[in-house]
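Novice: The following block contains a protein sequence and its predicted model.
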Amino acid sequence: MASNLDTLVTVFGGSGFLGRSVVRALAKRDYRIRVAVRRPELAGHLQPLGRVGQIHAVQANLRYPASVEAAMRDSHVAINLVGILTEGGAQTFDAVQGSGAGAVASAANAAGARMVHVSAIGADENSPSGYGRSKAAGEKAVLSAVPSATILRPSIMFGPEDQFTNRFAALATISPVLPLIGGGLTRLQPVYVGDVATAIADAVDGKTKAGATYELGGQEVLTMREIIEFILATIERKRMLVSLPFGLAKLQALLLQFAPGALKLTPDQVELLRSDNVVSDAAKAAGLTLEGLGITADSLEAIAPQYLWRFRRTGQFAHRGA
């Protein structure tokens, strides 16, 4: 049987939040890893995750199919992690998450490689959100080119470098009021980035069903309000929570879409919050979940305090009840 050392895995978007966890998981399993990113000179932080020469960064941009084909040369498996939360310039949802995903799948097909594609639970061709529609278009393009591809749809991911828990914690340090869009009633199933990376590595190992779509959610289903209350308790800050109807939130987002950092909010993100982001009953019944892969999900409560302490007034030296 061939060793994983003989298997070259090309990870598109491997330098980002999910990417570094995926590269770490693959390196531990002895795969050779080619990280295809727009700026390979900014991917140096991945090198310590593997042995000398195990991880190699190359340039590729999903909007340029020739660069994608070059990155796939001699590769056995393609993993597509490329995604954007907001649009900017040529980086549109359709270009990156729709036709971009199709470009990776076409290159994988031409190379005779297997394909693992990371989408999102919000993927739906009828979604009111451009993000959700482009994710659905990407899935369709991938399965059209590589019918045996494994598609993984995580719920919202959390972890040390996330743009989710860190964002609300950062917002709480600069604002006395936090908005609850739609009353904070949207249900989410936050999933630890390390668990999603394990599922991706399992797919590379061949443990997933060909052509199947998996939905990956964490231990608990929580409302947006419950998540924000948990973050505030963790960073030991009291803030006023104010309900903001969707219509008003969308108007506010028209102004905040150009704001920096944690303040940024786009109308498309408001649309996404109109729908719950949880694992479907159909996926559970079919065993197309983390549990179905034999992965026990880590909880938000177990992981988030390990990195959110930096948002406390006195950081790691804070005392409970002080």
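Specialist: Received, thanks. As the structure is a computational prediction, the values presented were derived from the model and not from experiment.
Novice: rest of the way, CA atoms for contacts and neighbours
Specialist: OK.
Novice: right, and R312 touches A318 too?
Specialist: Yes - with the criterion set as C-alpha atoms under 8 Å, R312 and A318 qualify as a contacting pair; they are 6.8 Å apart.
Novice: When the two are compared, which one has more neighbours?
Specialist: Summary of the neighbour comparison: R312 and A318, criterion other C-alpha atoms under 10 Å, with R312 having more neighbours (19 against 14).
Novice: Find the nearest non-adjacent residue to the more buried one, please.
Specialist: In space, not counting the residues next to it along the chain, R312 is nearest to I235; the distance is 4.6 Å by C-alpha to C-alpha, 6 or more residues apart in numbering.
Novice: Please apply the same query to G122.
Specialist: By the measure of C-alpha to C-alpha, 6+ apart, the closest residue to G122 outside its immediate chain neighbours is G132, 5.3 Å from it.
Novice: State the number of residues packed around the one you found.
Specialist: Look at G132: counted by other C-alpha under 10 Å, it has 25 neighbours.
Novice: now S3
Specialist: Look at S3: counted by other C-alpha under 10 Å, it has 9 neighbours.
Novice: put this beside the first:
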Amino acid sequence: MASSSVRALRRGASACQAQALDFLVRGLPASRGVLDPYLDQHESSSGVRHAFNLATRGGTPLVVKTAGGLSAATGFIVTIFGSTGMLGRAVVNNLAKIGAQCMIPYRGLEDKPRHLKVMGDLGQIVPFVCNIRDDDAIRAAIAKSNVVINLIGREYETRNYGFEEVNIDIAQRIARISKEHGGIVRYIHTSCVGADENSPSKQHRTKALGEEAVRQEFPEATIMRPASMFGYHDKFLNRFATKAKFWPNVPTFFDGKTKVQPVCVLDVAAAFLAAVKEKEGIHVGKVYELGGPDVYTIHELLLWMFEVLREKPRIINIPLPLAEAVSRVREFFFKRVPVPLPQLWPCYRHYIDSLKVDQVVSPDALTFEELGIKPRPLGGLATEYLFYYREGGPHMGQFRL
């Protein structure tokens, strides 16, 4: 139905019929492209405009004209690579709540992104299989998008994916194809606090090289460097708590003196949303380091965790030569045997190397403050999931506080 036809119908209709027609028009998202001229002139009785603007290829910064909400049409079409992880589900949830359409490329079984489908309105969460090593698959994934977010990352190497490919090659490939697209007005790349080309950790070195590769391909990219994240599905506090529950002692290195700055995953996701929604482009081409409000040593963090678990601290320091010997044995057989090897955490070579340097936000870095976000401290609702590691159940423990 053309916009002229709509206006003609409204002129010849009664007030009740015109109201019904307005409801019909707003209830057909697929018709918006045809009905935009009519919708641009229409305001509801509450004074809220129901128009929206999509960014065109090579277009200007996003302009959003909507009241927002799950069923809104904000004009954001966001492709999120690596969205099935802990940070990904928080980012998708935030974007879906403002009405953005989320394109979810994934690998593996179709159940992998199933938990994301319920976060958005019908048709707003679009999962599809994507081979990240195939340029054409990436082009198809971002074909209709105006925002691209890369959350892909690994904390350890596997037989199929090494740090160089994940942190450098794939990051560069996505950035290059996004630049070629011509209509990507926001590109956000995920790195980590401690990324440095001179770091003793291979993971942090490749993260820094990946940042440089992304900037070369897409100079306007916004780079986010989150610190160690905690949340319901984290591999940080959950890992320590699992060892506390099933091992006699929780292992540490360097007497637990390495400093960390834990940040809630919900705050990191809020930072991504702020970078996407911002209209003036002030976050474009900048690097943000996202850390929590407090700095802990690993030893202090474990003492706090045992207090939450209501247990007496059981911490053991592993001698560095022993840990490195175990890691070297695993590295030697890593790609020489036809079956996957056990993880043997915490005796990863790169994990041990990463603890040789404090993992805290740089003094002169851009932080949550520039994004207008106040990060929440460790504790409270953000760490209630640790209660389930208590002996006897969430409300029990070895002693009551």
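Specialist: Right, received. Where do you want to start? Remember, it's a predicted structure, so these values are computed and weren't measured experimentally.
Novice: tm score of chain vs chain?
Specialist: Comparison of the two superposed chains (TM-score structural alignment, normalised by the length of the first structure) gives a TM-score of 0.93, and 317 aligned residues with a C-alpha RMSD of 1.9 Å.
Novice: What does G256 of the second structure correspond to in the first structure?
Specialist: Counting by TM-score structural alignment, G256 of the second structure corresponds to G184 in the first structure.
Novice: tell me the contacts of that match?
Specialist: G184 of the first structure makes contact with 223-225, 243, according to C-alpha atoms under 8 Å, 6 or more residues apart in numbering.
Novice: which residue numbers in the first structure go with the lengthiest helix in the second structure?
Specialist: The helix of greatest length in the second structure, counted in residues with DSSP state H as the criterion, is given as helix 202-217. Applying TM-score structural alignment, one finds that helix 202-217 of the second structure aligns to the residue range 130-145 of the first structure.
Novice: Against the second structure, what's the mean shift for that stretch, could you check?
Specialist: After superposition onto the second structure, stretch 130-145 of the first structure sits on average 1.0 Å from its aligned residues (mean C-alpha distance after the TM-score superposition for the first structure).
Novice: number of nearby residues for L371 of the second structure?
Specialist: Tallying neighbours of L371 of the second structure according to other C-alpha under 10 Å, which is how burial is gauged here, yields 18.
Novice: And the aligned residue in the first structure for it, how far from V196 of the first structure?
Specialist: Aligning on TM-score structural alignment places L371 of the second structure opposite L293 in the first structure. Distance of L293 of the first structure to V196 of the first structure, given as C-alpha to C-alpha, to the nearest Å: 11 Å.
Novice: For the residue lying closest to G210 of the second structure once chain neighbours are set aside, list the residues it contacts.
Specialist: Distance criterion C-alpha to C-alpha, 6+ apart; nearest residue to G210 of the second structure, sequence neighbours excluded, is I168 at 4.1 Å. Contacts here follow C-alpha under 8 Å, 6+ apart; on that basis I168 of the second structure touches 206-207, 209-211, 213.
Novice: From N80 of the first structure, how far off is the equivalent of I168 of the second structure over in the first structure?
Specialist: I168 of the second structure is assigned G98 in the first structure as its aligned equivalent, the criterion being TM-score structural alignment. With distances defined as C-alpha to C-alpha, the gap from G98 of the first structure to N80 of the first structure amounts to 12 Å.
Novice: Repeat that for R310 of the first structure.
Specialist: Look at R310 of the first structure and N80 of the first structure: by C-alpha to C-alpha, they are 32 Å apart.
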